[in-house]
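>>> Below: sequence and its predicted model.
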Amino acid sequence: MPMERRNFSSILFGLLLVLSTGTAAVTFHSVLATWGMTAAEWLLLGLYTILVVWIGSSFWICVFGAIRLLGDNRRQRGEKPMPLLHPGPWQHARTAVVMPLYHEEAERALDGLRATYESLEELGAIEAFHFFVLSDSRDPAKCRNEERAWLRLCRDLGAGGRLFLRRRKCNTGKKAGNIQEFCERWGRCYDYMIILDADSIMAGETILDMMRRMEAEERLGLLQAWPTPVNGRSLFARVQQFAANVQGRLIAAGLSVLMEPCGTYWGHNAIIRVEAFMQSCGLPRLSGRPPLGGEILSHDFVEAALLLRRGWRIRIMVDGEGSYEEGPPNLIEHMNRDRRWCQGNLQHARLILTEGFKFPSRMNFVMGVLSYAASPLWLAFMMLAVVVAAQPLPFHLEALRAWLMSMNDHGVPSHIPWLIGLTVTLLLGPKALGLLLGVVDAERRRASGGAAALCASIVLEVAVTALIAPLMMLMHAEFVATTLAGYTTKWDAQQRDTDAIKLRDAARLLGPRCAVGATLAAMAAWWAPALIFWMLPLLVSFVVAIPLVVLSSREHKERGPARLPWLFRTPPETMPSPVLSRLRSVRALRGRRRLFHVRQDDPLEAEVSLLLGRGPAS
């Protein structure tokens, strides 16, 4: 039965996507083809069809996710809560909690590890876990900060024999190589490993629940928990984490329905069966030179495909809370991260046809490539639309005649409202579904400040996203073009907690791009006056982009003009779990005094050289 339901969901998804794409393409064709089609119009139709496949897939994934979450809510209301401390797999399974670091702010990263450790300790399950900080850092100051932060954490937790710091001599393979070396050295000591990023936090209850599921399914190689974005303080971060709670949750739930048991891996907040990983996940080196050759940068999708190829299962876990991550604090840091991800995802185009990969893995690669390739396609679509609209006058006279002949009783071409309505539905439908789920679920509605606050937040989130979308489209198109041209990005640490962006810095970094975008929009409106009402929003967005980036990078305050603390509220913010409350209290305390200061003559520092690199006994 589960296999039949899964196949039915995937087939139904494909049929719905084909139906919506076909309807949109036929309707757009009817707009263009009343009096014949030029080569430019055929190309415009092809680009539109590809883009509708992209936005339509996101819409239908969210539809399936909404159905899944509504069903989960209904079942949970009729179930008794499961006691937390009943016998579980931690009594006999050994698990490594692994956090790779590379030039991160060590104190901030280890705050999350501390909260996770204390959460497991509170549940009485800490004996089954060892914690590893796997450093790839090369900067001496960063390395010293990591050692001090780790040493202080060992002292505070009394975890000297349970919390280890390891620094590699050579950081070949970056994060994937770091995990590989850990498995080669100590993997056989453990049944499972939990991968955390430097911004990851996980509740002990969630970890134990994931272990139960791994124990219950022998061929389950990886269980991916959906990481909820939290702790955003700037307007940009709050808008992003609100959008993730509204729409990202739907996407994760939809993927869990459509892909299981051939799910995906996002590189962190996941539990992995070590035996399966060691059997399957040695990464190949791509032929040729970077950026499209050499080491695989975005390793997670590839490791998921390798696990599935060896017959292991992967599932996505969306029910329950307790898996968290922290996002970029401003648009510039967000785009710096996207620049690295773009290069990694474009490499996956070379793996789509790899022998032995399953169909869901191939589609995962395709969607990853399209997540960035869609931007140059949108840009090409708009430029081509300008060319078509600016064709010589005789064409316009014939088009005007066709337009008038297709008028309905209300004086509007009959196919135009259908085309606009369908496109808007595919674009904004996921927001509407997220609003519906938020209103129906009483607990989430209260956590969001009520139905009115939820509606207002979604409207403002759509407005902010629409204003920065043209700039992001232009930058993503630039990333794709420079990657294909051979430019290799530096894969460095993300700045996770930065000061507000200054106006001069935003103007220096984004000004030339905004100027190019505004110039192109103005030229398009001048060259094709029929499109002036379509170009005007683009022109406005490029004009306001820099002030918006500066304003949205500022830290959110409870008081002050233009600050609305009742907007963009999320359940983890208003009803934080104990692990989040613990994390926030640690950071608040460190803000008042320097928690991790260790004097040079501290006697424990002499032990660092003896403790570094040591692992548990086999």
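Here it is on my side, so go on.
>>> From here on, just use CA atoms for contacts and neighbour counts.
Will do.
>>> quick one: contacts for the nearest residue to residue 341 once chain neighbours are set aside?
In space, residue 341 comes closest to residue 298 once its chain neighbours are excluded; the distance is 6.8 Å by C-alpha to C-alpha, 6 or more residues apart in numbering. With contacts taken as C-alpha atoms under 8 Å, 6 or more residues apart in numbering, residue 298 has the following neighbours: 341, 344-345.
>>> Now which of those residues would you call buried?
Burial of the contacts of residue 298 was assessed by neighbour count (16 or more other C-alpha atoms under 10 Å); the buried members are 341, 344-345.
>>> would JSON lines of those with secondary structure and distance to residue 454 be doable?
As requested, these are exported to JSON lines (DSSP: H, G, I helix; E, B strand; the rest coil; distance: C-alpha to C-alpha, whole Å):
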{"residue": "341", "secondary structure": "helix", "distance to residue 454": "31"}
{"residue": "344", "secondary structure": "helix", "distance to residue 454": "35"}
{"residue": "345", "secondary structure": "helix", "distance to residue 454": "34"}
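>>> buried residues in the strand or helix carrying residue 55?
Mapping residue 55 onto the secondary structure by DSSP states H and E places it in helix 39-78. Neighbour counts using 16+ other C-alpha under 10 Å place 41, 44-45, 47-70 of helix 39-78 among the buried residues.
>>> who are the neighbours of it, in terms of helices and strands?
The criterion is 3 or more C-alpha pairs under 8 Å, 6 or more residues apart in numbering; DSSP states H and E, and the helices and strands that helix 39-78 contacts are helix 2-32, helix 249-259, helix 359-389, helix 415-440.
>>> Check the contact between residue 258 and residue 12; I expect there is one.
No - when contacts are counted by C-alpha atoms under 8 Å, residue 258 is not listed as touching residue 12 (9.7 Å).
>>> Second structure for comparison follows:
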Amino acid sequence: MALPVDQKLTDTIPPPAPLDMPIQDLKSWAGKARPVGNGADVVMARIFVFGASLLITGFGTWKMYEVISPVNVTALQVLFASFFALTFAWIAFSCASAILGFAMLMRGRPALPPLAGIEETGRTALLMPVYNEDPERVFNALLRMGQALRREGVARRFDIFVLSDTRKDSIAAAEREAFSWLRRQLSPAMRVYYRRRENNHHRKAGNIADFVTRWGAAYDHMIVLDADSDMSAAAMITLARAMAADPQAGIIQSLPLLQNRWTPFARMTQFAGRVYGPLVATGLAAWHGRDGNYWGHNAIIRTRAFAEAAGLPELTGRKPFGGHVLSHDFVEAALIRRAGYAVTMLPQLAGSYEETPPSLVDLATRDRRWAQGNLQHIKIVGAKGLHWVSRVHLVQGIMSYLASPLWLMLLMAGLLLATVARHVTPNYFPESFSLFPVWPVFDPELALRLFAITFGVLYLPKLLALLLALRDPDLRKGCGGVAGLFKSVAAETLVSMLLSPVMMLIQSRFVADVFLGRDSGWNAQNRDDQAMPLAACARTHAAHVLGGLGFAVLSFHVSWAAFLWLAPIAGALMLSPLVSWASGLPELGRRLWHWNVFRIPEEAPRRPEEAAFDEDLAAEPLLEAAQ
């Protein structure tokens, strides 16, 4: 069927509306830090989070000191205590943020900020950057969002842009067919555009910058999506109204919840995000205030603020630390805040969704690039003019990957310390004057007490989130009732304990790769529930099995006590092929759903916009239109 003249693919882009986007200098900054309106409540939240983190870390480190009871402090003991303090500080900070979030939510769900009238929102571009993605999945999601906006009567205030960086011509041809189909579906209520770059310079960040410099002046705001993003009309409209009501806002970030996957690994992640996520995000939003962060998608951005402040430079040096900025979102938020714009988060905003990798192997594939991007921030954290909270965000991104090798080094230092304690003859009569001999001491009761403290700090956020879920009738019902919640939390805790040592080794290798100068490259993510054969899982996790055997043998050589302490970690590593394989089986995920495990409210009943979308899609499915 021939398209109308105004819908031919020659008319895929709007008239030019260029906006200058200067490259930012990270080594100098002539401006001054400008306040963005944080109140006393934000200051108190920061005092609590950082103060509680310091106290928890100090208490835990003191208890560790008591366990090893050094009289003549050795370098190995100092090293072990240092690794412990850094690792414990990481979980203590997360725990303190969760406690803050719990206190906030116990007082009631935070209210949305002031909202402007819809007539004051101006024009907003919905940006969908794609790179070798499945066109059917992407364009169906865009149709769902476009139809939802049309039903709300605001479609003319939003334009859709598909910004393609696709390198495969066959996928690009399918994108053009899907674009034609999408335009037919939404015309004339909503404008849809498509642009494919010949050179995908700077990847996604360059893709967004290309939009801004070509057409940014025509739009007040842009909502940046990911290929797996989905947003309700109410969420998009609320973001636009919140941005219009706050002239100082540069970025407003929503909290994307996870959905649409059926493997046990993905369903566990979806459940954790749905039950634990709002608690953590509420705590973060409380102490971030208006100096917040950006996660790269499902957020609205003031276009002129982005153009003014977020032009990313090429980092000096060779890859992986040099070159274009991979984890650009944290840096863009820091630069926009440096320019005097507020960056906020609305964890209470419903209707923002994304998808999660279907398996541990797929998560690791994505994590490799994220590890390199976050470690690049080592070169950026000292940039001139950044707000101190922005520097904290960058450090958190760095620590999210350094925490794994720190944990690994803590385990190795502990084994070495225990080996020395067993095989080196103690010095009962030191040279310094003493009335009594100096006996080596290791108090098992204190060690168990320290283990209980560490366990409590690590799992307290889950307990607090469970209490909040039990108090919320809608969430409780959507997760399968009281029994479903308890079963799901217990299952998630068990599987997380099995997967954590594996991720420790995976991320430790990633960090080593980055410091050895190995670039991650850029590959499209797997977004399908496709089981991985057990033999392939065995090959992928062979090194982890060997690592588990190594921990078991070394700890057994030291003592039975050391073996028992490390048995959970060694056992998890040796079971990694089986756990990885089983957690990637969609059939098992569906069976868990029938067993009332890992259910989330978004699955039943279907959201109204999804039901309406299914009815409209029946008129001309994308696959039939493309044939």
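Structure received. Because the structure is a prediction, the values reported are computed rather than measured.
>>> Tell me how far the residue nearest to residue 341 of the first structure lies from residue 346 of the first structure.
Between residue 298 of the first structure and residue 346 of the first structure the distance, using C-alpha to C-alpha, to the nearest Å, works out to 9 Å.
>>> And residue 54 of the first structure, by the same measure?
16 Å.
>>> can you check residue 20 of the first structure too?
27 Å.
>>> Ok, residue 51 of the first structure next?
For residue 51 of the first structure, the distance to residue 346 of the first structure (C-alpha to C-alpha) stands at 18 Å.
>>> ok, now residue 178 of the first structure?
Relative to residue 346 of the first structure, residue 178 of the first structure is positioned 22 Å away (criterion: C-alpha to C-alpha).
>>> which one in the first structure is aligned with residue 471 of the second structure?
In the first structure, residue 471 of the second structure lines up with residue 440, judged by TM-score structural alignment.
>>> ditto for residue 347 of the second structure
Aligned partner of residue 347 of the second structure by TM-score structural alignment: residue 318.
>>> Verify the contact between that match and residue 225 for me.
Yes - counting by C-alpha under 8 Å, residue 318 of the first structure does reach residue 225; the two are 6.3 Å apart.
>>> okay, the two: which has more neighbours?
residue 225 (27 against 23; other C-alpha atoms under 10 Å).
>>> can you pull the contacts of the more buried one?
Contact analysis of residue 225 of the first structure by C-alpha under 8 Å, 6+ apart lists 269-270, 316-318, 323.
>>> Tell me the residue in the second structure aligned with the residue nearest to residue 341 of the first structure.
Counting by TM-score structural alignment, the partner of residue 298 of the first structure is residue 327.
>>> quick one: which of residue 258 and residue 12 of the first structure has more around it?
Neighbours around residue 258 of the first structure and residue 12, counted as other C-alpha under 10 Å, are more numerous at residue 258. The numbers are 23 against 15.
>>> Roughly how far does the more buried one sit from residue 9 of the first structure?
Taking C-alpha to C-alpha as the criterion, residue 258 of the first structure is separated from residue 9 of the first structure by 6 Å.
>>> For the stretch 201-350 of the first structure, just list every one of the strands.
Secondary structure of the stretch 201-350 of the first structure (DSSP state E, counting those that start in this stretch): strands located at 220-225, 228-229, 270-273, 313-317, 323-325.
>>> so which of the ones you listed gets nearest residue 89 of the first structure?
For residue 89 of the first structure, the closest of these is strand 270-273, at 13.4 Å, according to C-alpha to C-alpha.
>>> which helices and strands sit right next to the closest one?
Packed next to strand 270-273 of the first structure, using 3+ C-alpha pairs under 8 Å, 6+ apart, are strand 192-195, helix 204-216, strand 220-225.
>>> Kindly compare burial across the ones you listed and name the winner.
Relative to the other members of these, strand 220-225 carries the highest mean neighbour count by mean count of other C-alpha atoms under 10 Å, namely a mean of 25.
>>> How far off centre is it?
Here the centre of mass of C-alpha atoms in strand 220-225 of the first structure, compared against the chain's by C-alpha atoms, centre = their mean, to the nearest Å, lies 17 Å away.
>>> mean distance, it to its aligned residues in the second structure?
With mean C-alpha distance after the TM-score superposition for the first structure, strand 220-225 of the first structure departs from the second structure by a mean of 0.4 Å once superposed.
>>> Counterpart of residue 569 of the second structure over in the first structure?
In the first structure, residue 569 of the second structure lands on residue 538 (TM-score structural alignment).
>>> With residue 239 of the second structure instead?
Residue mapping for residue 239 of the second structure onto the first structure gives residue 210, with TM-score structural alignment as the criterion.
>>> residue contacts, its match?
The contact partners of residue 210 of the first structure, taken as C-alpha under 8 Å, 6+ apart, are 223, 271.
>>> so residue 129 of the second structure is in which element?
Of the helices and strands defined by DSSP H and E, residue 129 of the second structure is found in strand 124-130.
>>> My error: substitute residue 496 of the first structure in the last question.
Taking DSSP H and E as the definition, one finds residue 496 of the first structure inside no helix or strand.
>>> gap between the alignment partner in the second structure of it and residue 228 of the second structure?
Using TM-score structural alignment, the equivalent of residue 496 of the first structure in the second structure is residue 527. Applying C-alpha to C-alpha, one obtains 8 Å for the distance of residue 527 of the second structure from residue 228 of the second structure.
>>> Near residue 497 of the second structure, how many other residues are there?
Applying other C-alpha under 10 Å, we find 14 residues neighbouring residue 497 of the second structure.
>>> hmm, I was thinking of residue 618 of the second structure
By other C-alpha under 10 Å, 9 other residues sit near residue 618 of the second structure.
>>> Ok, residue 522 of the second structure next?
Residue 522 of the second structure: 12 surrounding residues under other C-alpha under 10 Å.
>>> my guess is it contacts residue 369, does it?
Yes - using C-alpha under 8 Å, residue 522 of the second structure makes contact with residue 369 at a distance of 7.3 Å.
>>> For the counterpart of residue 365 of the second structure in the first structure, give its distance to residue 502 of the first structure.
Per TM-score structural alignment, the equivalent position to residue 365 of the second structure in the first structure is residue 336. Between residue 336 of the first structure and residue 502 of the first structure the distance, using C-alpha to C-alpha, works out to 17 Å.
>>> Pick the most buried one from the helices and strands packed on helix 39-78 of the first structure.
The highest mean neighbour count among those belongs to helix 249-259 (a mean of 23), with neighbours defined as mean count of other C-alpha under 10 Å.
>>> Trace that one over to the second structure and give me the residue numbers.
Under TM-score structural alignment, the match for helix 249-259 of the first structure is residues 278-288.
>>> For that stretch, give me every contacting residue.
Among residues not part of stretch 278-288 of the second structure, those counted as contacts by C-alpha under 8 Å, 6+ apart are 41-43, 45-46, 49, 94, 97-102, 104-105, 255, 292, 344-348, 389, 461, 465.
>>> Fine by me, thanks again.
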